[in-house]
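Enquirer: A structural model of the following input is requested.
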Amino acid sequence: MEWVSMLAVLTTVTSVLCQLVGVEICFRIVRQRSTGDVSAVPFIAFFVSAVVWVKYGLMTDNKNVILTSGQATILQFLYICIYYAYTSQKRFLTGMILIGLIGLVVPFVYVTYFENEADIAVRNLGLYCCFLSVIVYASPLATLTEVVKERSTHSISLPLCFFNFLCAVEWTLYGLAISDQMLTIPNALGVVLGLVQFFLFCFYGCQHKSSKPILG
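Expert: Here you go, the predicted structure:
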C-alpha cells in the first residue's frame, strides 16, 4: 500500500539521520584529539547490529532493511576507525572489537553451513537481530552508573537518544505494517528504552560538561 511505502521512506531517512549523529561526535574527538568520556559501546554495537541486519535483509529480500543497514555499516566502521585513532585504551578497544567480530562470524557460519532449512535460518537470524537491536537501543545507557552517581546526563547524547527513539517508533510501525515480528518486537522494546532515557533527562536535566564530548 502507498502508506506503507511512505513509512518505509520515512524510516530510511530517520535511520540515516540517526547514524549521522556520530559525525558530530567524531568531529569533537578529532578536535580534542581524545575520546574523553565517549563510550565505544554504541559504535561497536551499531556496527555489529547493522551488518547482521544486512544479512537478514538479503535473506528476506527487504530492500529497505538492506539500504539502511548497509549505510549504517559503512558509517559505523568509519566511526570506529576514528575512535581507535584517538583512544588511549587501544588494547581494551581491540578486545571489544574482537568480541564484536565473534558476534558476526558465529551467526553467519551457522546460517551458511549448519542450517539447511531456509525458513529456520531466517527465523533464528531474525531472533539474533532482535537481540542486537535491543543492545543498540540500550547502548546509550552504558554510562548509567555515572549518570546516577553524578546526577548529570553529560555522558549521554540527547540527539542520539532522540533519533534512536524516533527510529524505534517508525520501525515498530513498519514492522507491524509488513507483519514482520523480527522488526516489530525489538523496536517496540527500543521505544520503551527510549522513554527510560528521556526520563533520565527529565529527572537530571540536560546539563553537559562543556569540556567533554557526550555519548553514552
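Enquirer: please make it C-alpha for all contacts and neighbour counts, starting now.
Expert: Noted.
Enquirer: just the buried residues of the helix ranked longest in the chain, please?
Expert: The residue-count maximum for a helix in the chain (DSSP state H) belongs to helix 2-32. Residues of helix 2-32 classed as buried: 7-8, 10-12, 14-22, 25-26, 28-29 (neighbour count, 16 or more other CA atoms under 10 Å).
Enquirer: another sequence for comparison is provided below:
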Amino acid sequence: MFLAPVPGSYLVATVNGFGILVEAVYVTLFFIYAPTKAMRAETAIIFGILDVGFLGAAIAATRLALEGEARIDAIGVMCAGLNIIMYASPLSAMKTVVTTKSVEFMPFMLSFFFFLNGGIWAFYALLVRDIFLGVPNGTGFLLGTAQLVLYAIYSNAKPSKNAVNSMEEGTQHEPLIMS
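Expert: As a prediction, the model looks like this:
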C-alpha cells in the first residue's frame, strides 16, 4: 500500500493527504498573488527541489532499496524529519519577534494552531505508542508553546529604537499582505 505503509495508519495517511491538498492550494495562491516574477520563480525552484524532488527521491529510494520493516522504519524516519522541519519553520519569525520586540510578524492564530496541532498529534502518538509521530509532534508542541510564550511576553511591548531603525533601513522583510 502506498499511502499507508504501516497497517492501520489510515488516520495519519488521511490527514497527511488533506495536508498535501491544503499546501497545494496555498502554494497555488502564492504563485497567483506573489508580487514579482522573480519571487515566483525562486519559490517555484525551491518548491520543486524540496517538496517534489527531495520527497520523490526519498520515496523512490526507500521503495526500491528496502523491504518490509526496514522500509517502514526508513519512511517513518523521513516523515519525522520532514515534520520537525515543518514545526521549526517559524523559528525565523520567533527571532524577528525577539529582535524587534514586536509580534507583528508572528500571527497569534498561527502560533496557537501550531501549538494545538503538535499537542493533539503528540497525544495521539502516546496513545498508539508511535515514536515516529511522537518525536516530531512533541517537538512541534514544545515549539508552539515557545511561540505562545514569546507572544505573551512581546504582545504589549514597544519595539526597540534599534529594531525600528533596522526596519526603516530595509533589513527587515515586510509582510506580503498588509493588515
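Enquirer: just to revisit the earlier point, next secondary structure element downstream of the longest helix of the first structure?
Expert: Next along the chain after helix 2-32 of the first structure, taking DSSP states H and E as the criterion, comes helix 41-60.
Enquirer: quick one: contacts for Val52 of the first structure?
Expert: Val52 of the first structure is in contact with Leu104, Cys129, counting by CA atoms under 8 Å, 6 or more residues apart in numbering.
Enquirer: what lines up with Leu110 of the second structure in the first structure?
Expert: Taking TM-score structural alignment, Leu110 of the second structure has Leu160 as its aligned residue in the first structure.
Enquirer: tell me the secondary structure of that match, please.
Expert: helix (DSSP: H, G, I helix; E, B strand; the rest coil).
Enquirer: what about it, neighbour count?
Expert: Applying other CA atoms under 10 Å, we find 22 other residues in the vicinity of Leu160 of the first structure.
Enquirer: I'd say it and Val21 touch.
Expert: Yes - judged on CA atoms under 8 Å, Leu160 of the first structure makes contact with Val21 at a distance of 6.2 Å.
Enquirer: from Ile120 of the first structure, how far off is the match of Leu110 of the second structure?
Expert: Leu160 of the first structure is 34 Å from Ile120 of the first structure, where distance means CA to CA, to the nearest Å.
Enquirer: what does Leu166 of the first structure give?
Expert: 31 Å.
Enquirer: you'd agree Ala34 of the second structure is up against Glu42?
Expert: No - Ala34 of the second structure is beyond contact range of Glu42, at 10.9 Å (criterion: CA under 8 Å).
Enquirer: ok, these two, which is more surrounded?
Expert: Taking other CA under 10 Å, Ala34 of the second structure and Glu42 do not tie; Ala34 has more neighbours (15 against 11).
Enquirer: can you tell me the closest non-neighbouring residue to the more buried one?
Expert: Arg40 (6.2 Å; CA to CA, 6 or more residues apart in numbering).
Enquirer: which residues touch the one you found?
Expert: Applying CA under 8 Å, 6+ apart, the residues contacting Arg40 of the second structure are Phe30, Phe31, Ala34.
Enquirer: save these as a markdown table, and put in distance to Val149 of the second structure and secondary structure too.
Expert: A markdown table is the format used below for the contacts of Arg40 of the second structure (distance: CA to CA, whole Å; DSSP: H, G, I helix; E, B strand; the rest coil):
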| residue | distance to Val149 of the second structure | secondary structure |
| --- | --- | --- |
| Phe30 | 29 | helix |
| Phe31 | 33 | helix |
| Ala34 | 31 | coil |
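Enquirer: list the members of the residues you listed that persist in the first structure.
Expert: Retained in the first structure by both residues aligned by TM-score structural alignment, their matches' CA atoms under 8 Å are the following of the contacts of Arg40 of the second structure: Phe31, Ala34.
Enquirer: from the contacts of Arg40 of the second structure, pick the one nearest Leu150 of the second structure.
Expert: Phe30 (27.5 Å; CA to CA).
Enquirer: contact partners of stretch 136-148 of the second structure?
Expert: Stretch 136-148 of the second structure is contacted by residues 80-81, 83-84, 87-88, 94, 108, 111-119, 121-122 when judged by CA under 8 Å, 6+ apart.
Enquirer: that concludes my questions; thank you for your assistance.
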